[in-house]
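In: Predicted model, plus sequence, below.
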Amino acid sequence: MNRDDLAASIDHTVLGPETTLDDVKAVLDDASEYGMNACIPACYVEEAAEYAADVTLATVVGFPHGQHVPEIKRREGVEAWNDGADELDVVINVGRLKMGDTDAVRDELAELVAAVPIPVKVIIETALLTDEEKHAACQAAKDADAEMVKTSTGFADGGAEVDDVALMSEYLPVKASGGVGSWADAKAMFDVGAVRIGASSGVEIVDDFEQNAE
């Protein structure tokens, strides 16, 4: 992996509850300069798409807990696409999954995937799931024709873990998100099957790579 390939594999992220448009613009500036993607709150997508048309723009759906009703998730995704989003990261309904209602989890994801012509990544929130539930969540995402599965929102205890990424990569390409703050962290995820990194420290990861990669 070279520097440009690494940068293109990072979703430089700002999703905190106090995020302002200025915060988003700062992330977009970094993403544009470094060749990264950006992941931002849905409320700023239209302005962000106009501000940085060269940046691949991801936003979140059903964030951060995944408990929106399916129709709201679908509408939220469609609105984000209409506003200029290039990719969607949607949170599963963890409670439904834990109840064993995997059909409901799959069906709401499939409705969103069918409603938009852009990639949908499915956040399964690994820190809240058993291994059996992780398998079930990934299978639901695959059956719904999602593009990718993603480890975490960053709002539950715990983030991306090597063992989880390896498990998830049996089903779909993986976005490792949560606690990835250095090139060493990112490389560990890539080594077990991740193809994308979600991180607020995208600049630091790329700089670290340039300084330390062999």
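Out: Sure, I can see it.
In: going forward, measure contacts between C-alpha atoms and count neighbours the same way
Out: Will do.
In: wait, what's in contact with residue 139?
Out: By C-alpha atoms under 8 Å, 6 or more residues apart in numbering, the contact set of residue 139 is residue 171.
In: If we use 10 Å, what do you get?
Out: Residue 139 is in contact with 102, 106, 133, 145, 149, 168, 170-172, counting by C-alpha atoms under 10 Å, 6 or more residues apart in numbering.
In: swap in residue 102?
Out: If you count contacts by C-alpha under 10 Å, 6+ apart, residue 102 has them with 93-94, 96, 133, 136-137, 139-141.
In: Quick one: buried ones out of those residues?
Out: 93-94, 133, 136-137, 139-141 (16 or more other C-alpha atoms under 10 Å).
In: Could you point out which of the contacts of residue 102 is nearest to residue 2?
Out: Each of the contacts of residue 102 was scored against residue 2 by C-alpha to C-alpha, and residue 141 proved nearest at 30.1 Å.
In: okay, now the one to match up with it:
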Amino acid sequence: MNREDLAASIDHTVLGPETTLDDVTSVLDDAAEYGMNACIPPCYVEEAAEYAPDVTLATVVGFPHGQHTPEIKRREGVEAWNDGADELDVVINVGRLKAGETEAVRDELAELVAAVPIPVKVIIETALLTDEEKHAACEAAKEADAEMVKTSTGFADGGAVVSDVELMSEYLPVKASGGVSSWADAKAMFDAGAVRIGASSGVAIVEDYVDNEA
């Protein structure tokens, strides 16, 4: 992996509850300079798409707890696409999954995937699931024709770990997100099977790579 490939595999992220438009434009500036993607709150997508049209722009759906109704998630995704989003990261309904309602989880995801012509990544929130539930979540995402599965929102205790990435990569390409803050962290995730990294430390990861590998 070279520097350019690494940067293109990072979704440089700002999703905190106090995120301002200035925070978003700063992330977009970094993404444009380093060749990264950006992942931002849905309320700023239209402005972000106008500000940085050459940056691949991801946003979130049903964030951070996944408990929106299926119709709201579908409408949120369609609106984000219309505003200029290139990719969507949607949170599953963890409660329904844990209750064994895997068909409802799958159908909700499939409705969103069918409603937009852009890639949908499914956040399964691994820290809240057993291994059996992780398998069920990934199977639901695969059956729904999602593009990727993603480990975490960053709002639950725990983030991406190697064993979860290995498990998830049996089903779909994996975005490892949560606690990835250095090139060593990112490399461990790539080695485990991840193809994308979600991190607020995108710049630090790329610079760490340059310092240690380039």
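Out: Noted; the coordinates are in hand. Bear in mind the structure is a predicted one, so any value in this text is a computation, not a measurement.
In: Need the TM-score between these chains.
Out: Once superposed, the chains reach a TM-score of 1.00 (TM-score structural alignment, normalised by the length of the first structure), with 214 aligned residues with a C-alpha RMSD of 0.5 Å.
In: re the thing from before, from the contacts of residue 139 of the first structure, which land in helices?
Out: The members of those that map onto helices under DSSP state H are 102, 106, 133, 168.
In: Any chance of CSV for those, columns distance to residue 180 of the first structure?
Out: Output for those, formatted as CSV (distance: C-alpha to C-alpha, whole Å):
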residue, distance to residue 180 of the first structure
102, 29
106, 28
133, 23
168, 17
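In: ok, those vs residue 23 of the first structure, which is closest?
Out: residue 168 (31.4 Å).
In: isn't the closest one right next to residue 138, touching?
Out: Yes - the criterion here is C-alpha atoms under 10 Å, and residue 168 of the first structure meets it with residue 138 at 6.4 Å.
In: Which residue ranges of the first structure form strands?
Out: For the first structure, applying DSSP state E gives strands covering 10-13, 37-40, 57-61, 87-91, 120-123, 148-150, 174-177, 194-199.
In: Any idea which of these gets closest to residue 30 of the first structure?
Out: Across the strands of the first structure, closest to residue 30 of the first structure is strand 10-13 (C-alpha to C-alpha), at 8.2 Å.
In: Next, format the strands of the first structure as CSV and append distance to residue 75 of the first structure.
Out: Conversion of these to CSV gives the following (distance: least, C-alpha to C-alpha, whole Å):
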stretch, distance to residue 75 of the first structure
strand 10-13, 23
strand 37-40, 18
strand 57-61, 9
strand 87-91, 12
strand 120-123, 14
strand 148-150, 20
strand 174-177, 24
strand 194-199, 24
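In: For residue 24 of the first structure, find the nearest of these.
Out: For residue 24 of the first structure, the closest of the strands of the first structure is strand 37-40, at 6.7 Å, according to C-alpha to C-alpha.
In: Next, work out how far apart the residue sitting nearest the centre point of the first structure and residue 147 of the first structure are.
Out: Nearest residue to the geometric centre of the first structure (C-alpha atoms, centre = their mean): residue 89, 4.8 Å. In this view, residue 89 of the first structure and residue 147 of the first structure are 10 Å apart by C-alpha to C-alpha, to the nearest Å.
In: Residue 211 of the first structure too?
Out: Distance, residue 211 of the first structure to residue 147 of the first structure, by C-alpha to C-alpha: 32 Å.
In: Name the residue in these two with the higher neighbour count.
Out: Legend: neighbour count by other C-alpha atoms under 10 Å for residue 211 of the first structure and residue 147, higher for residue 147 (18 against 10).
In: so who does the more buried one touch?
Out: For residue 147 of the first structure, the contacting residues are 87-88, 113, 118-122, 141, 172-174, by C-alpha under 10 Å, 6+ apart.
In: Residue 36 of the second structure: neighbouring residues, count only.
Out: Neighbours of residue 36 of the second structure using other C-alpha under 10 Å come to 27.
In: Would you mind confirming that it makes contact with residue 10?
Out: Yes - between residue 36 of the second structure and residue 10 there is a contact at 5.6 Å, judged by C-alpha under 10 Å.
In: any residues in contact with both of the two?
Out: Listed as contacting both residue 36 of the second structure and residue 10 by C-alpha under 10 Å, 6+ apart are 202-203, 206.
In: okay, those residues in JSON lines with distance to residue 161 of the second structure and neighbour count next?
Out: Formatted as JSON lines, these follow (distance: C-alpha to C-alpha, whole Å; neighbours: other C-alpha atoms under 10 Å):
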{"residue": "202", "distance to residue 161 of the second structure": "18", "neighbour count": "30"}
{"residue": "203", "distance to residue 161 of the second structure": "21", "neighbour count": "21"}
{"residue": "206", "distance to residue 161 of the second structure": "20", "neighbour count": "21"}
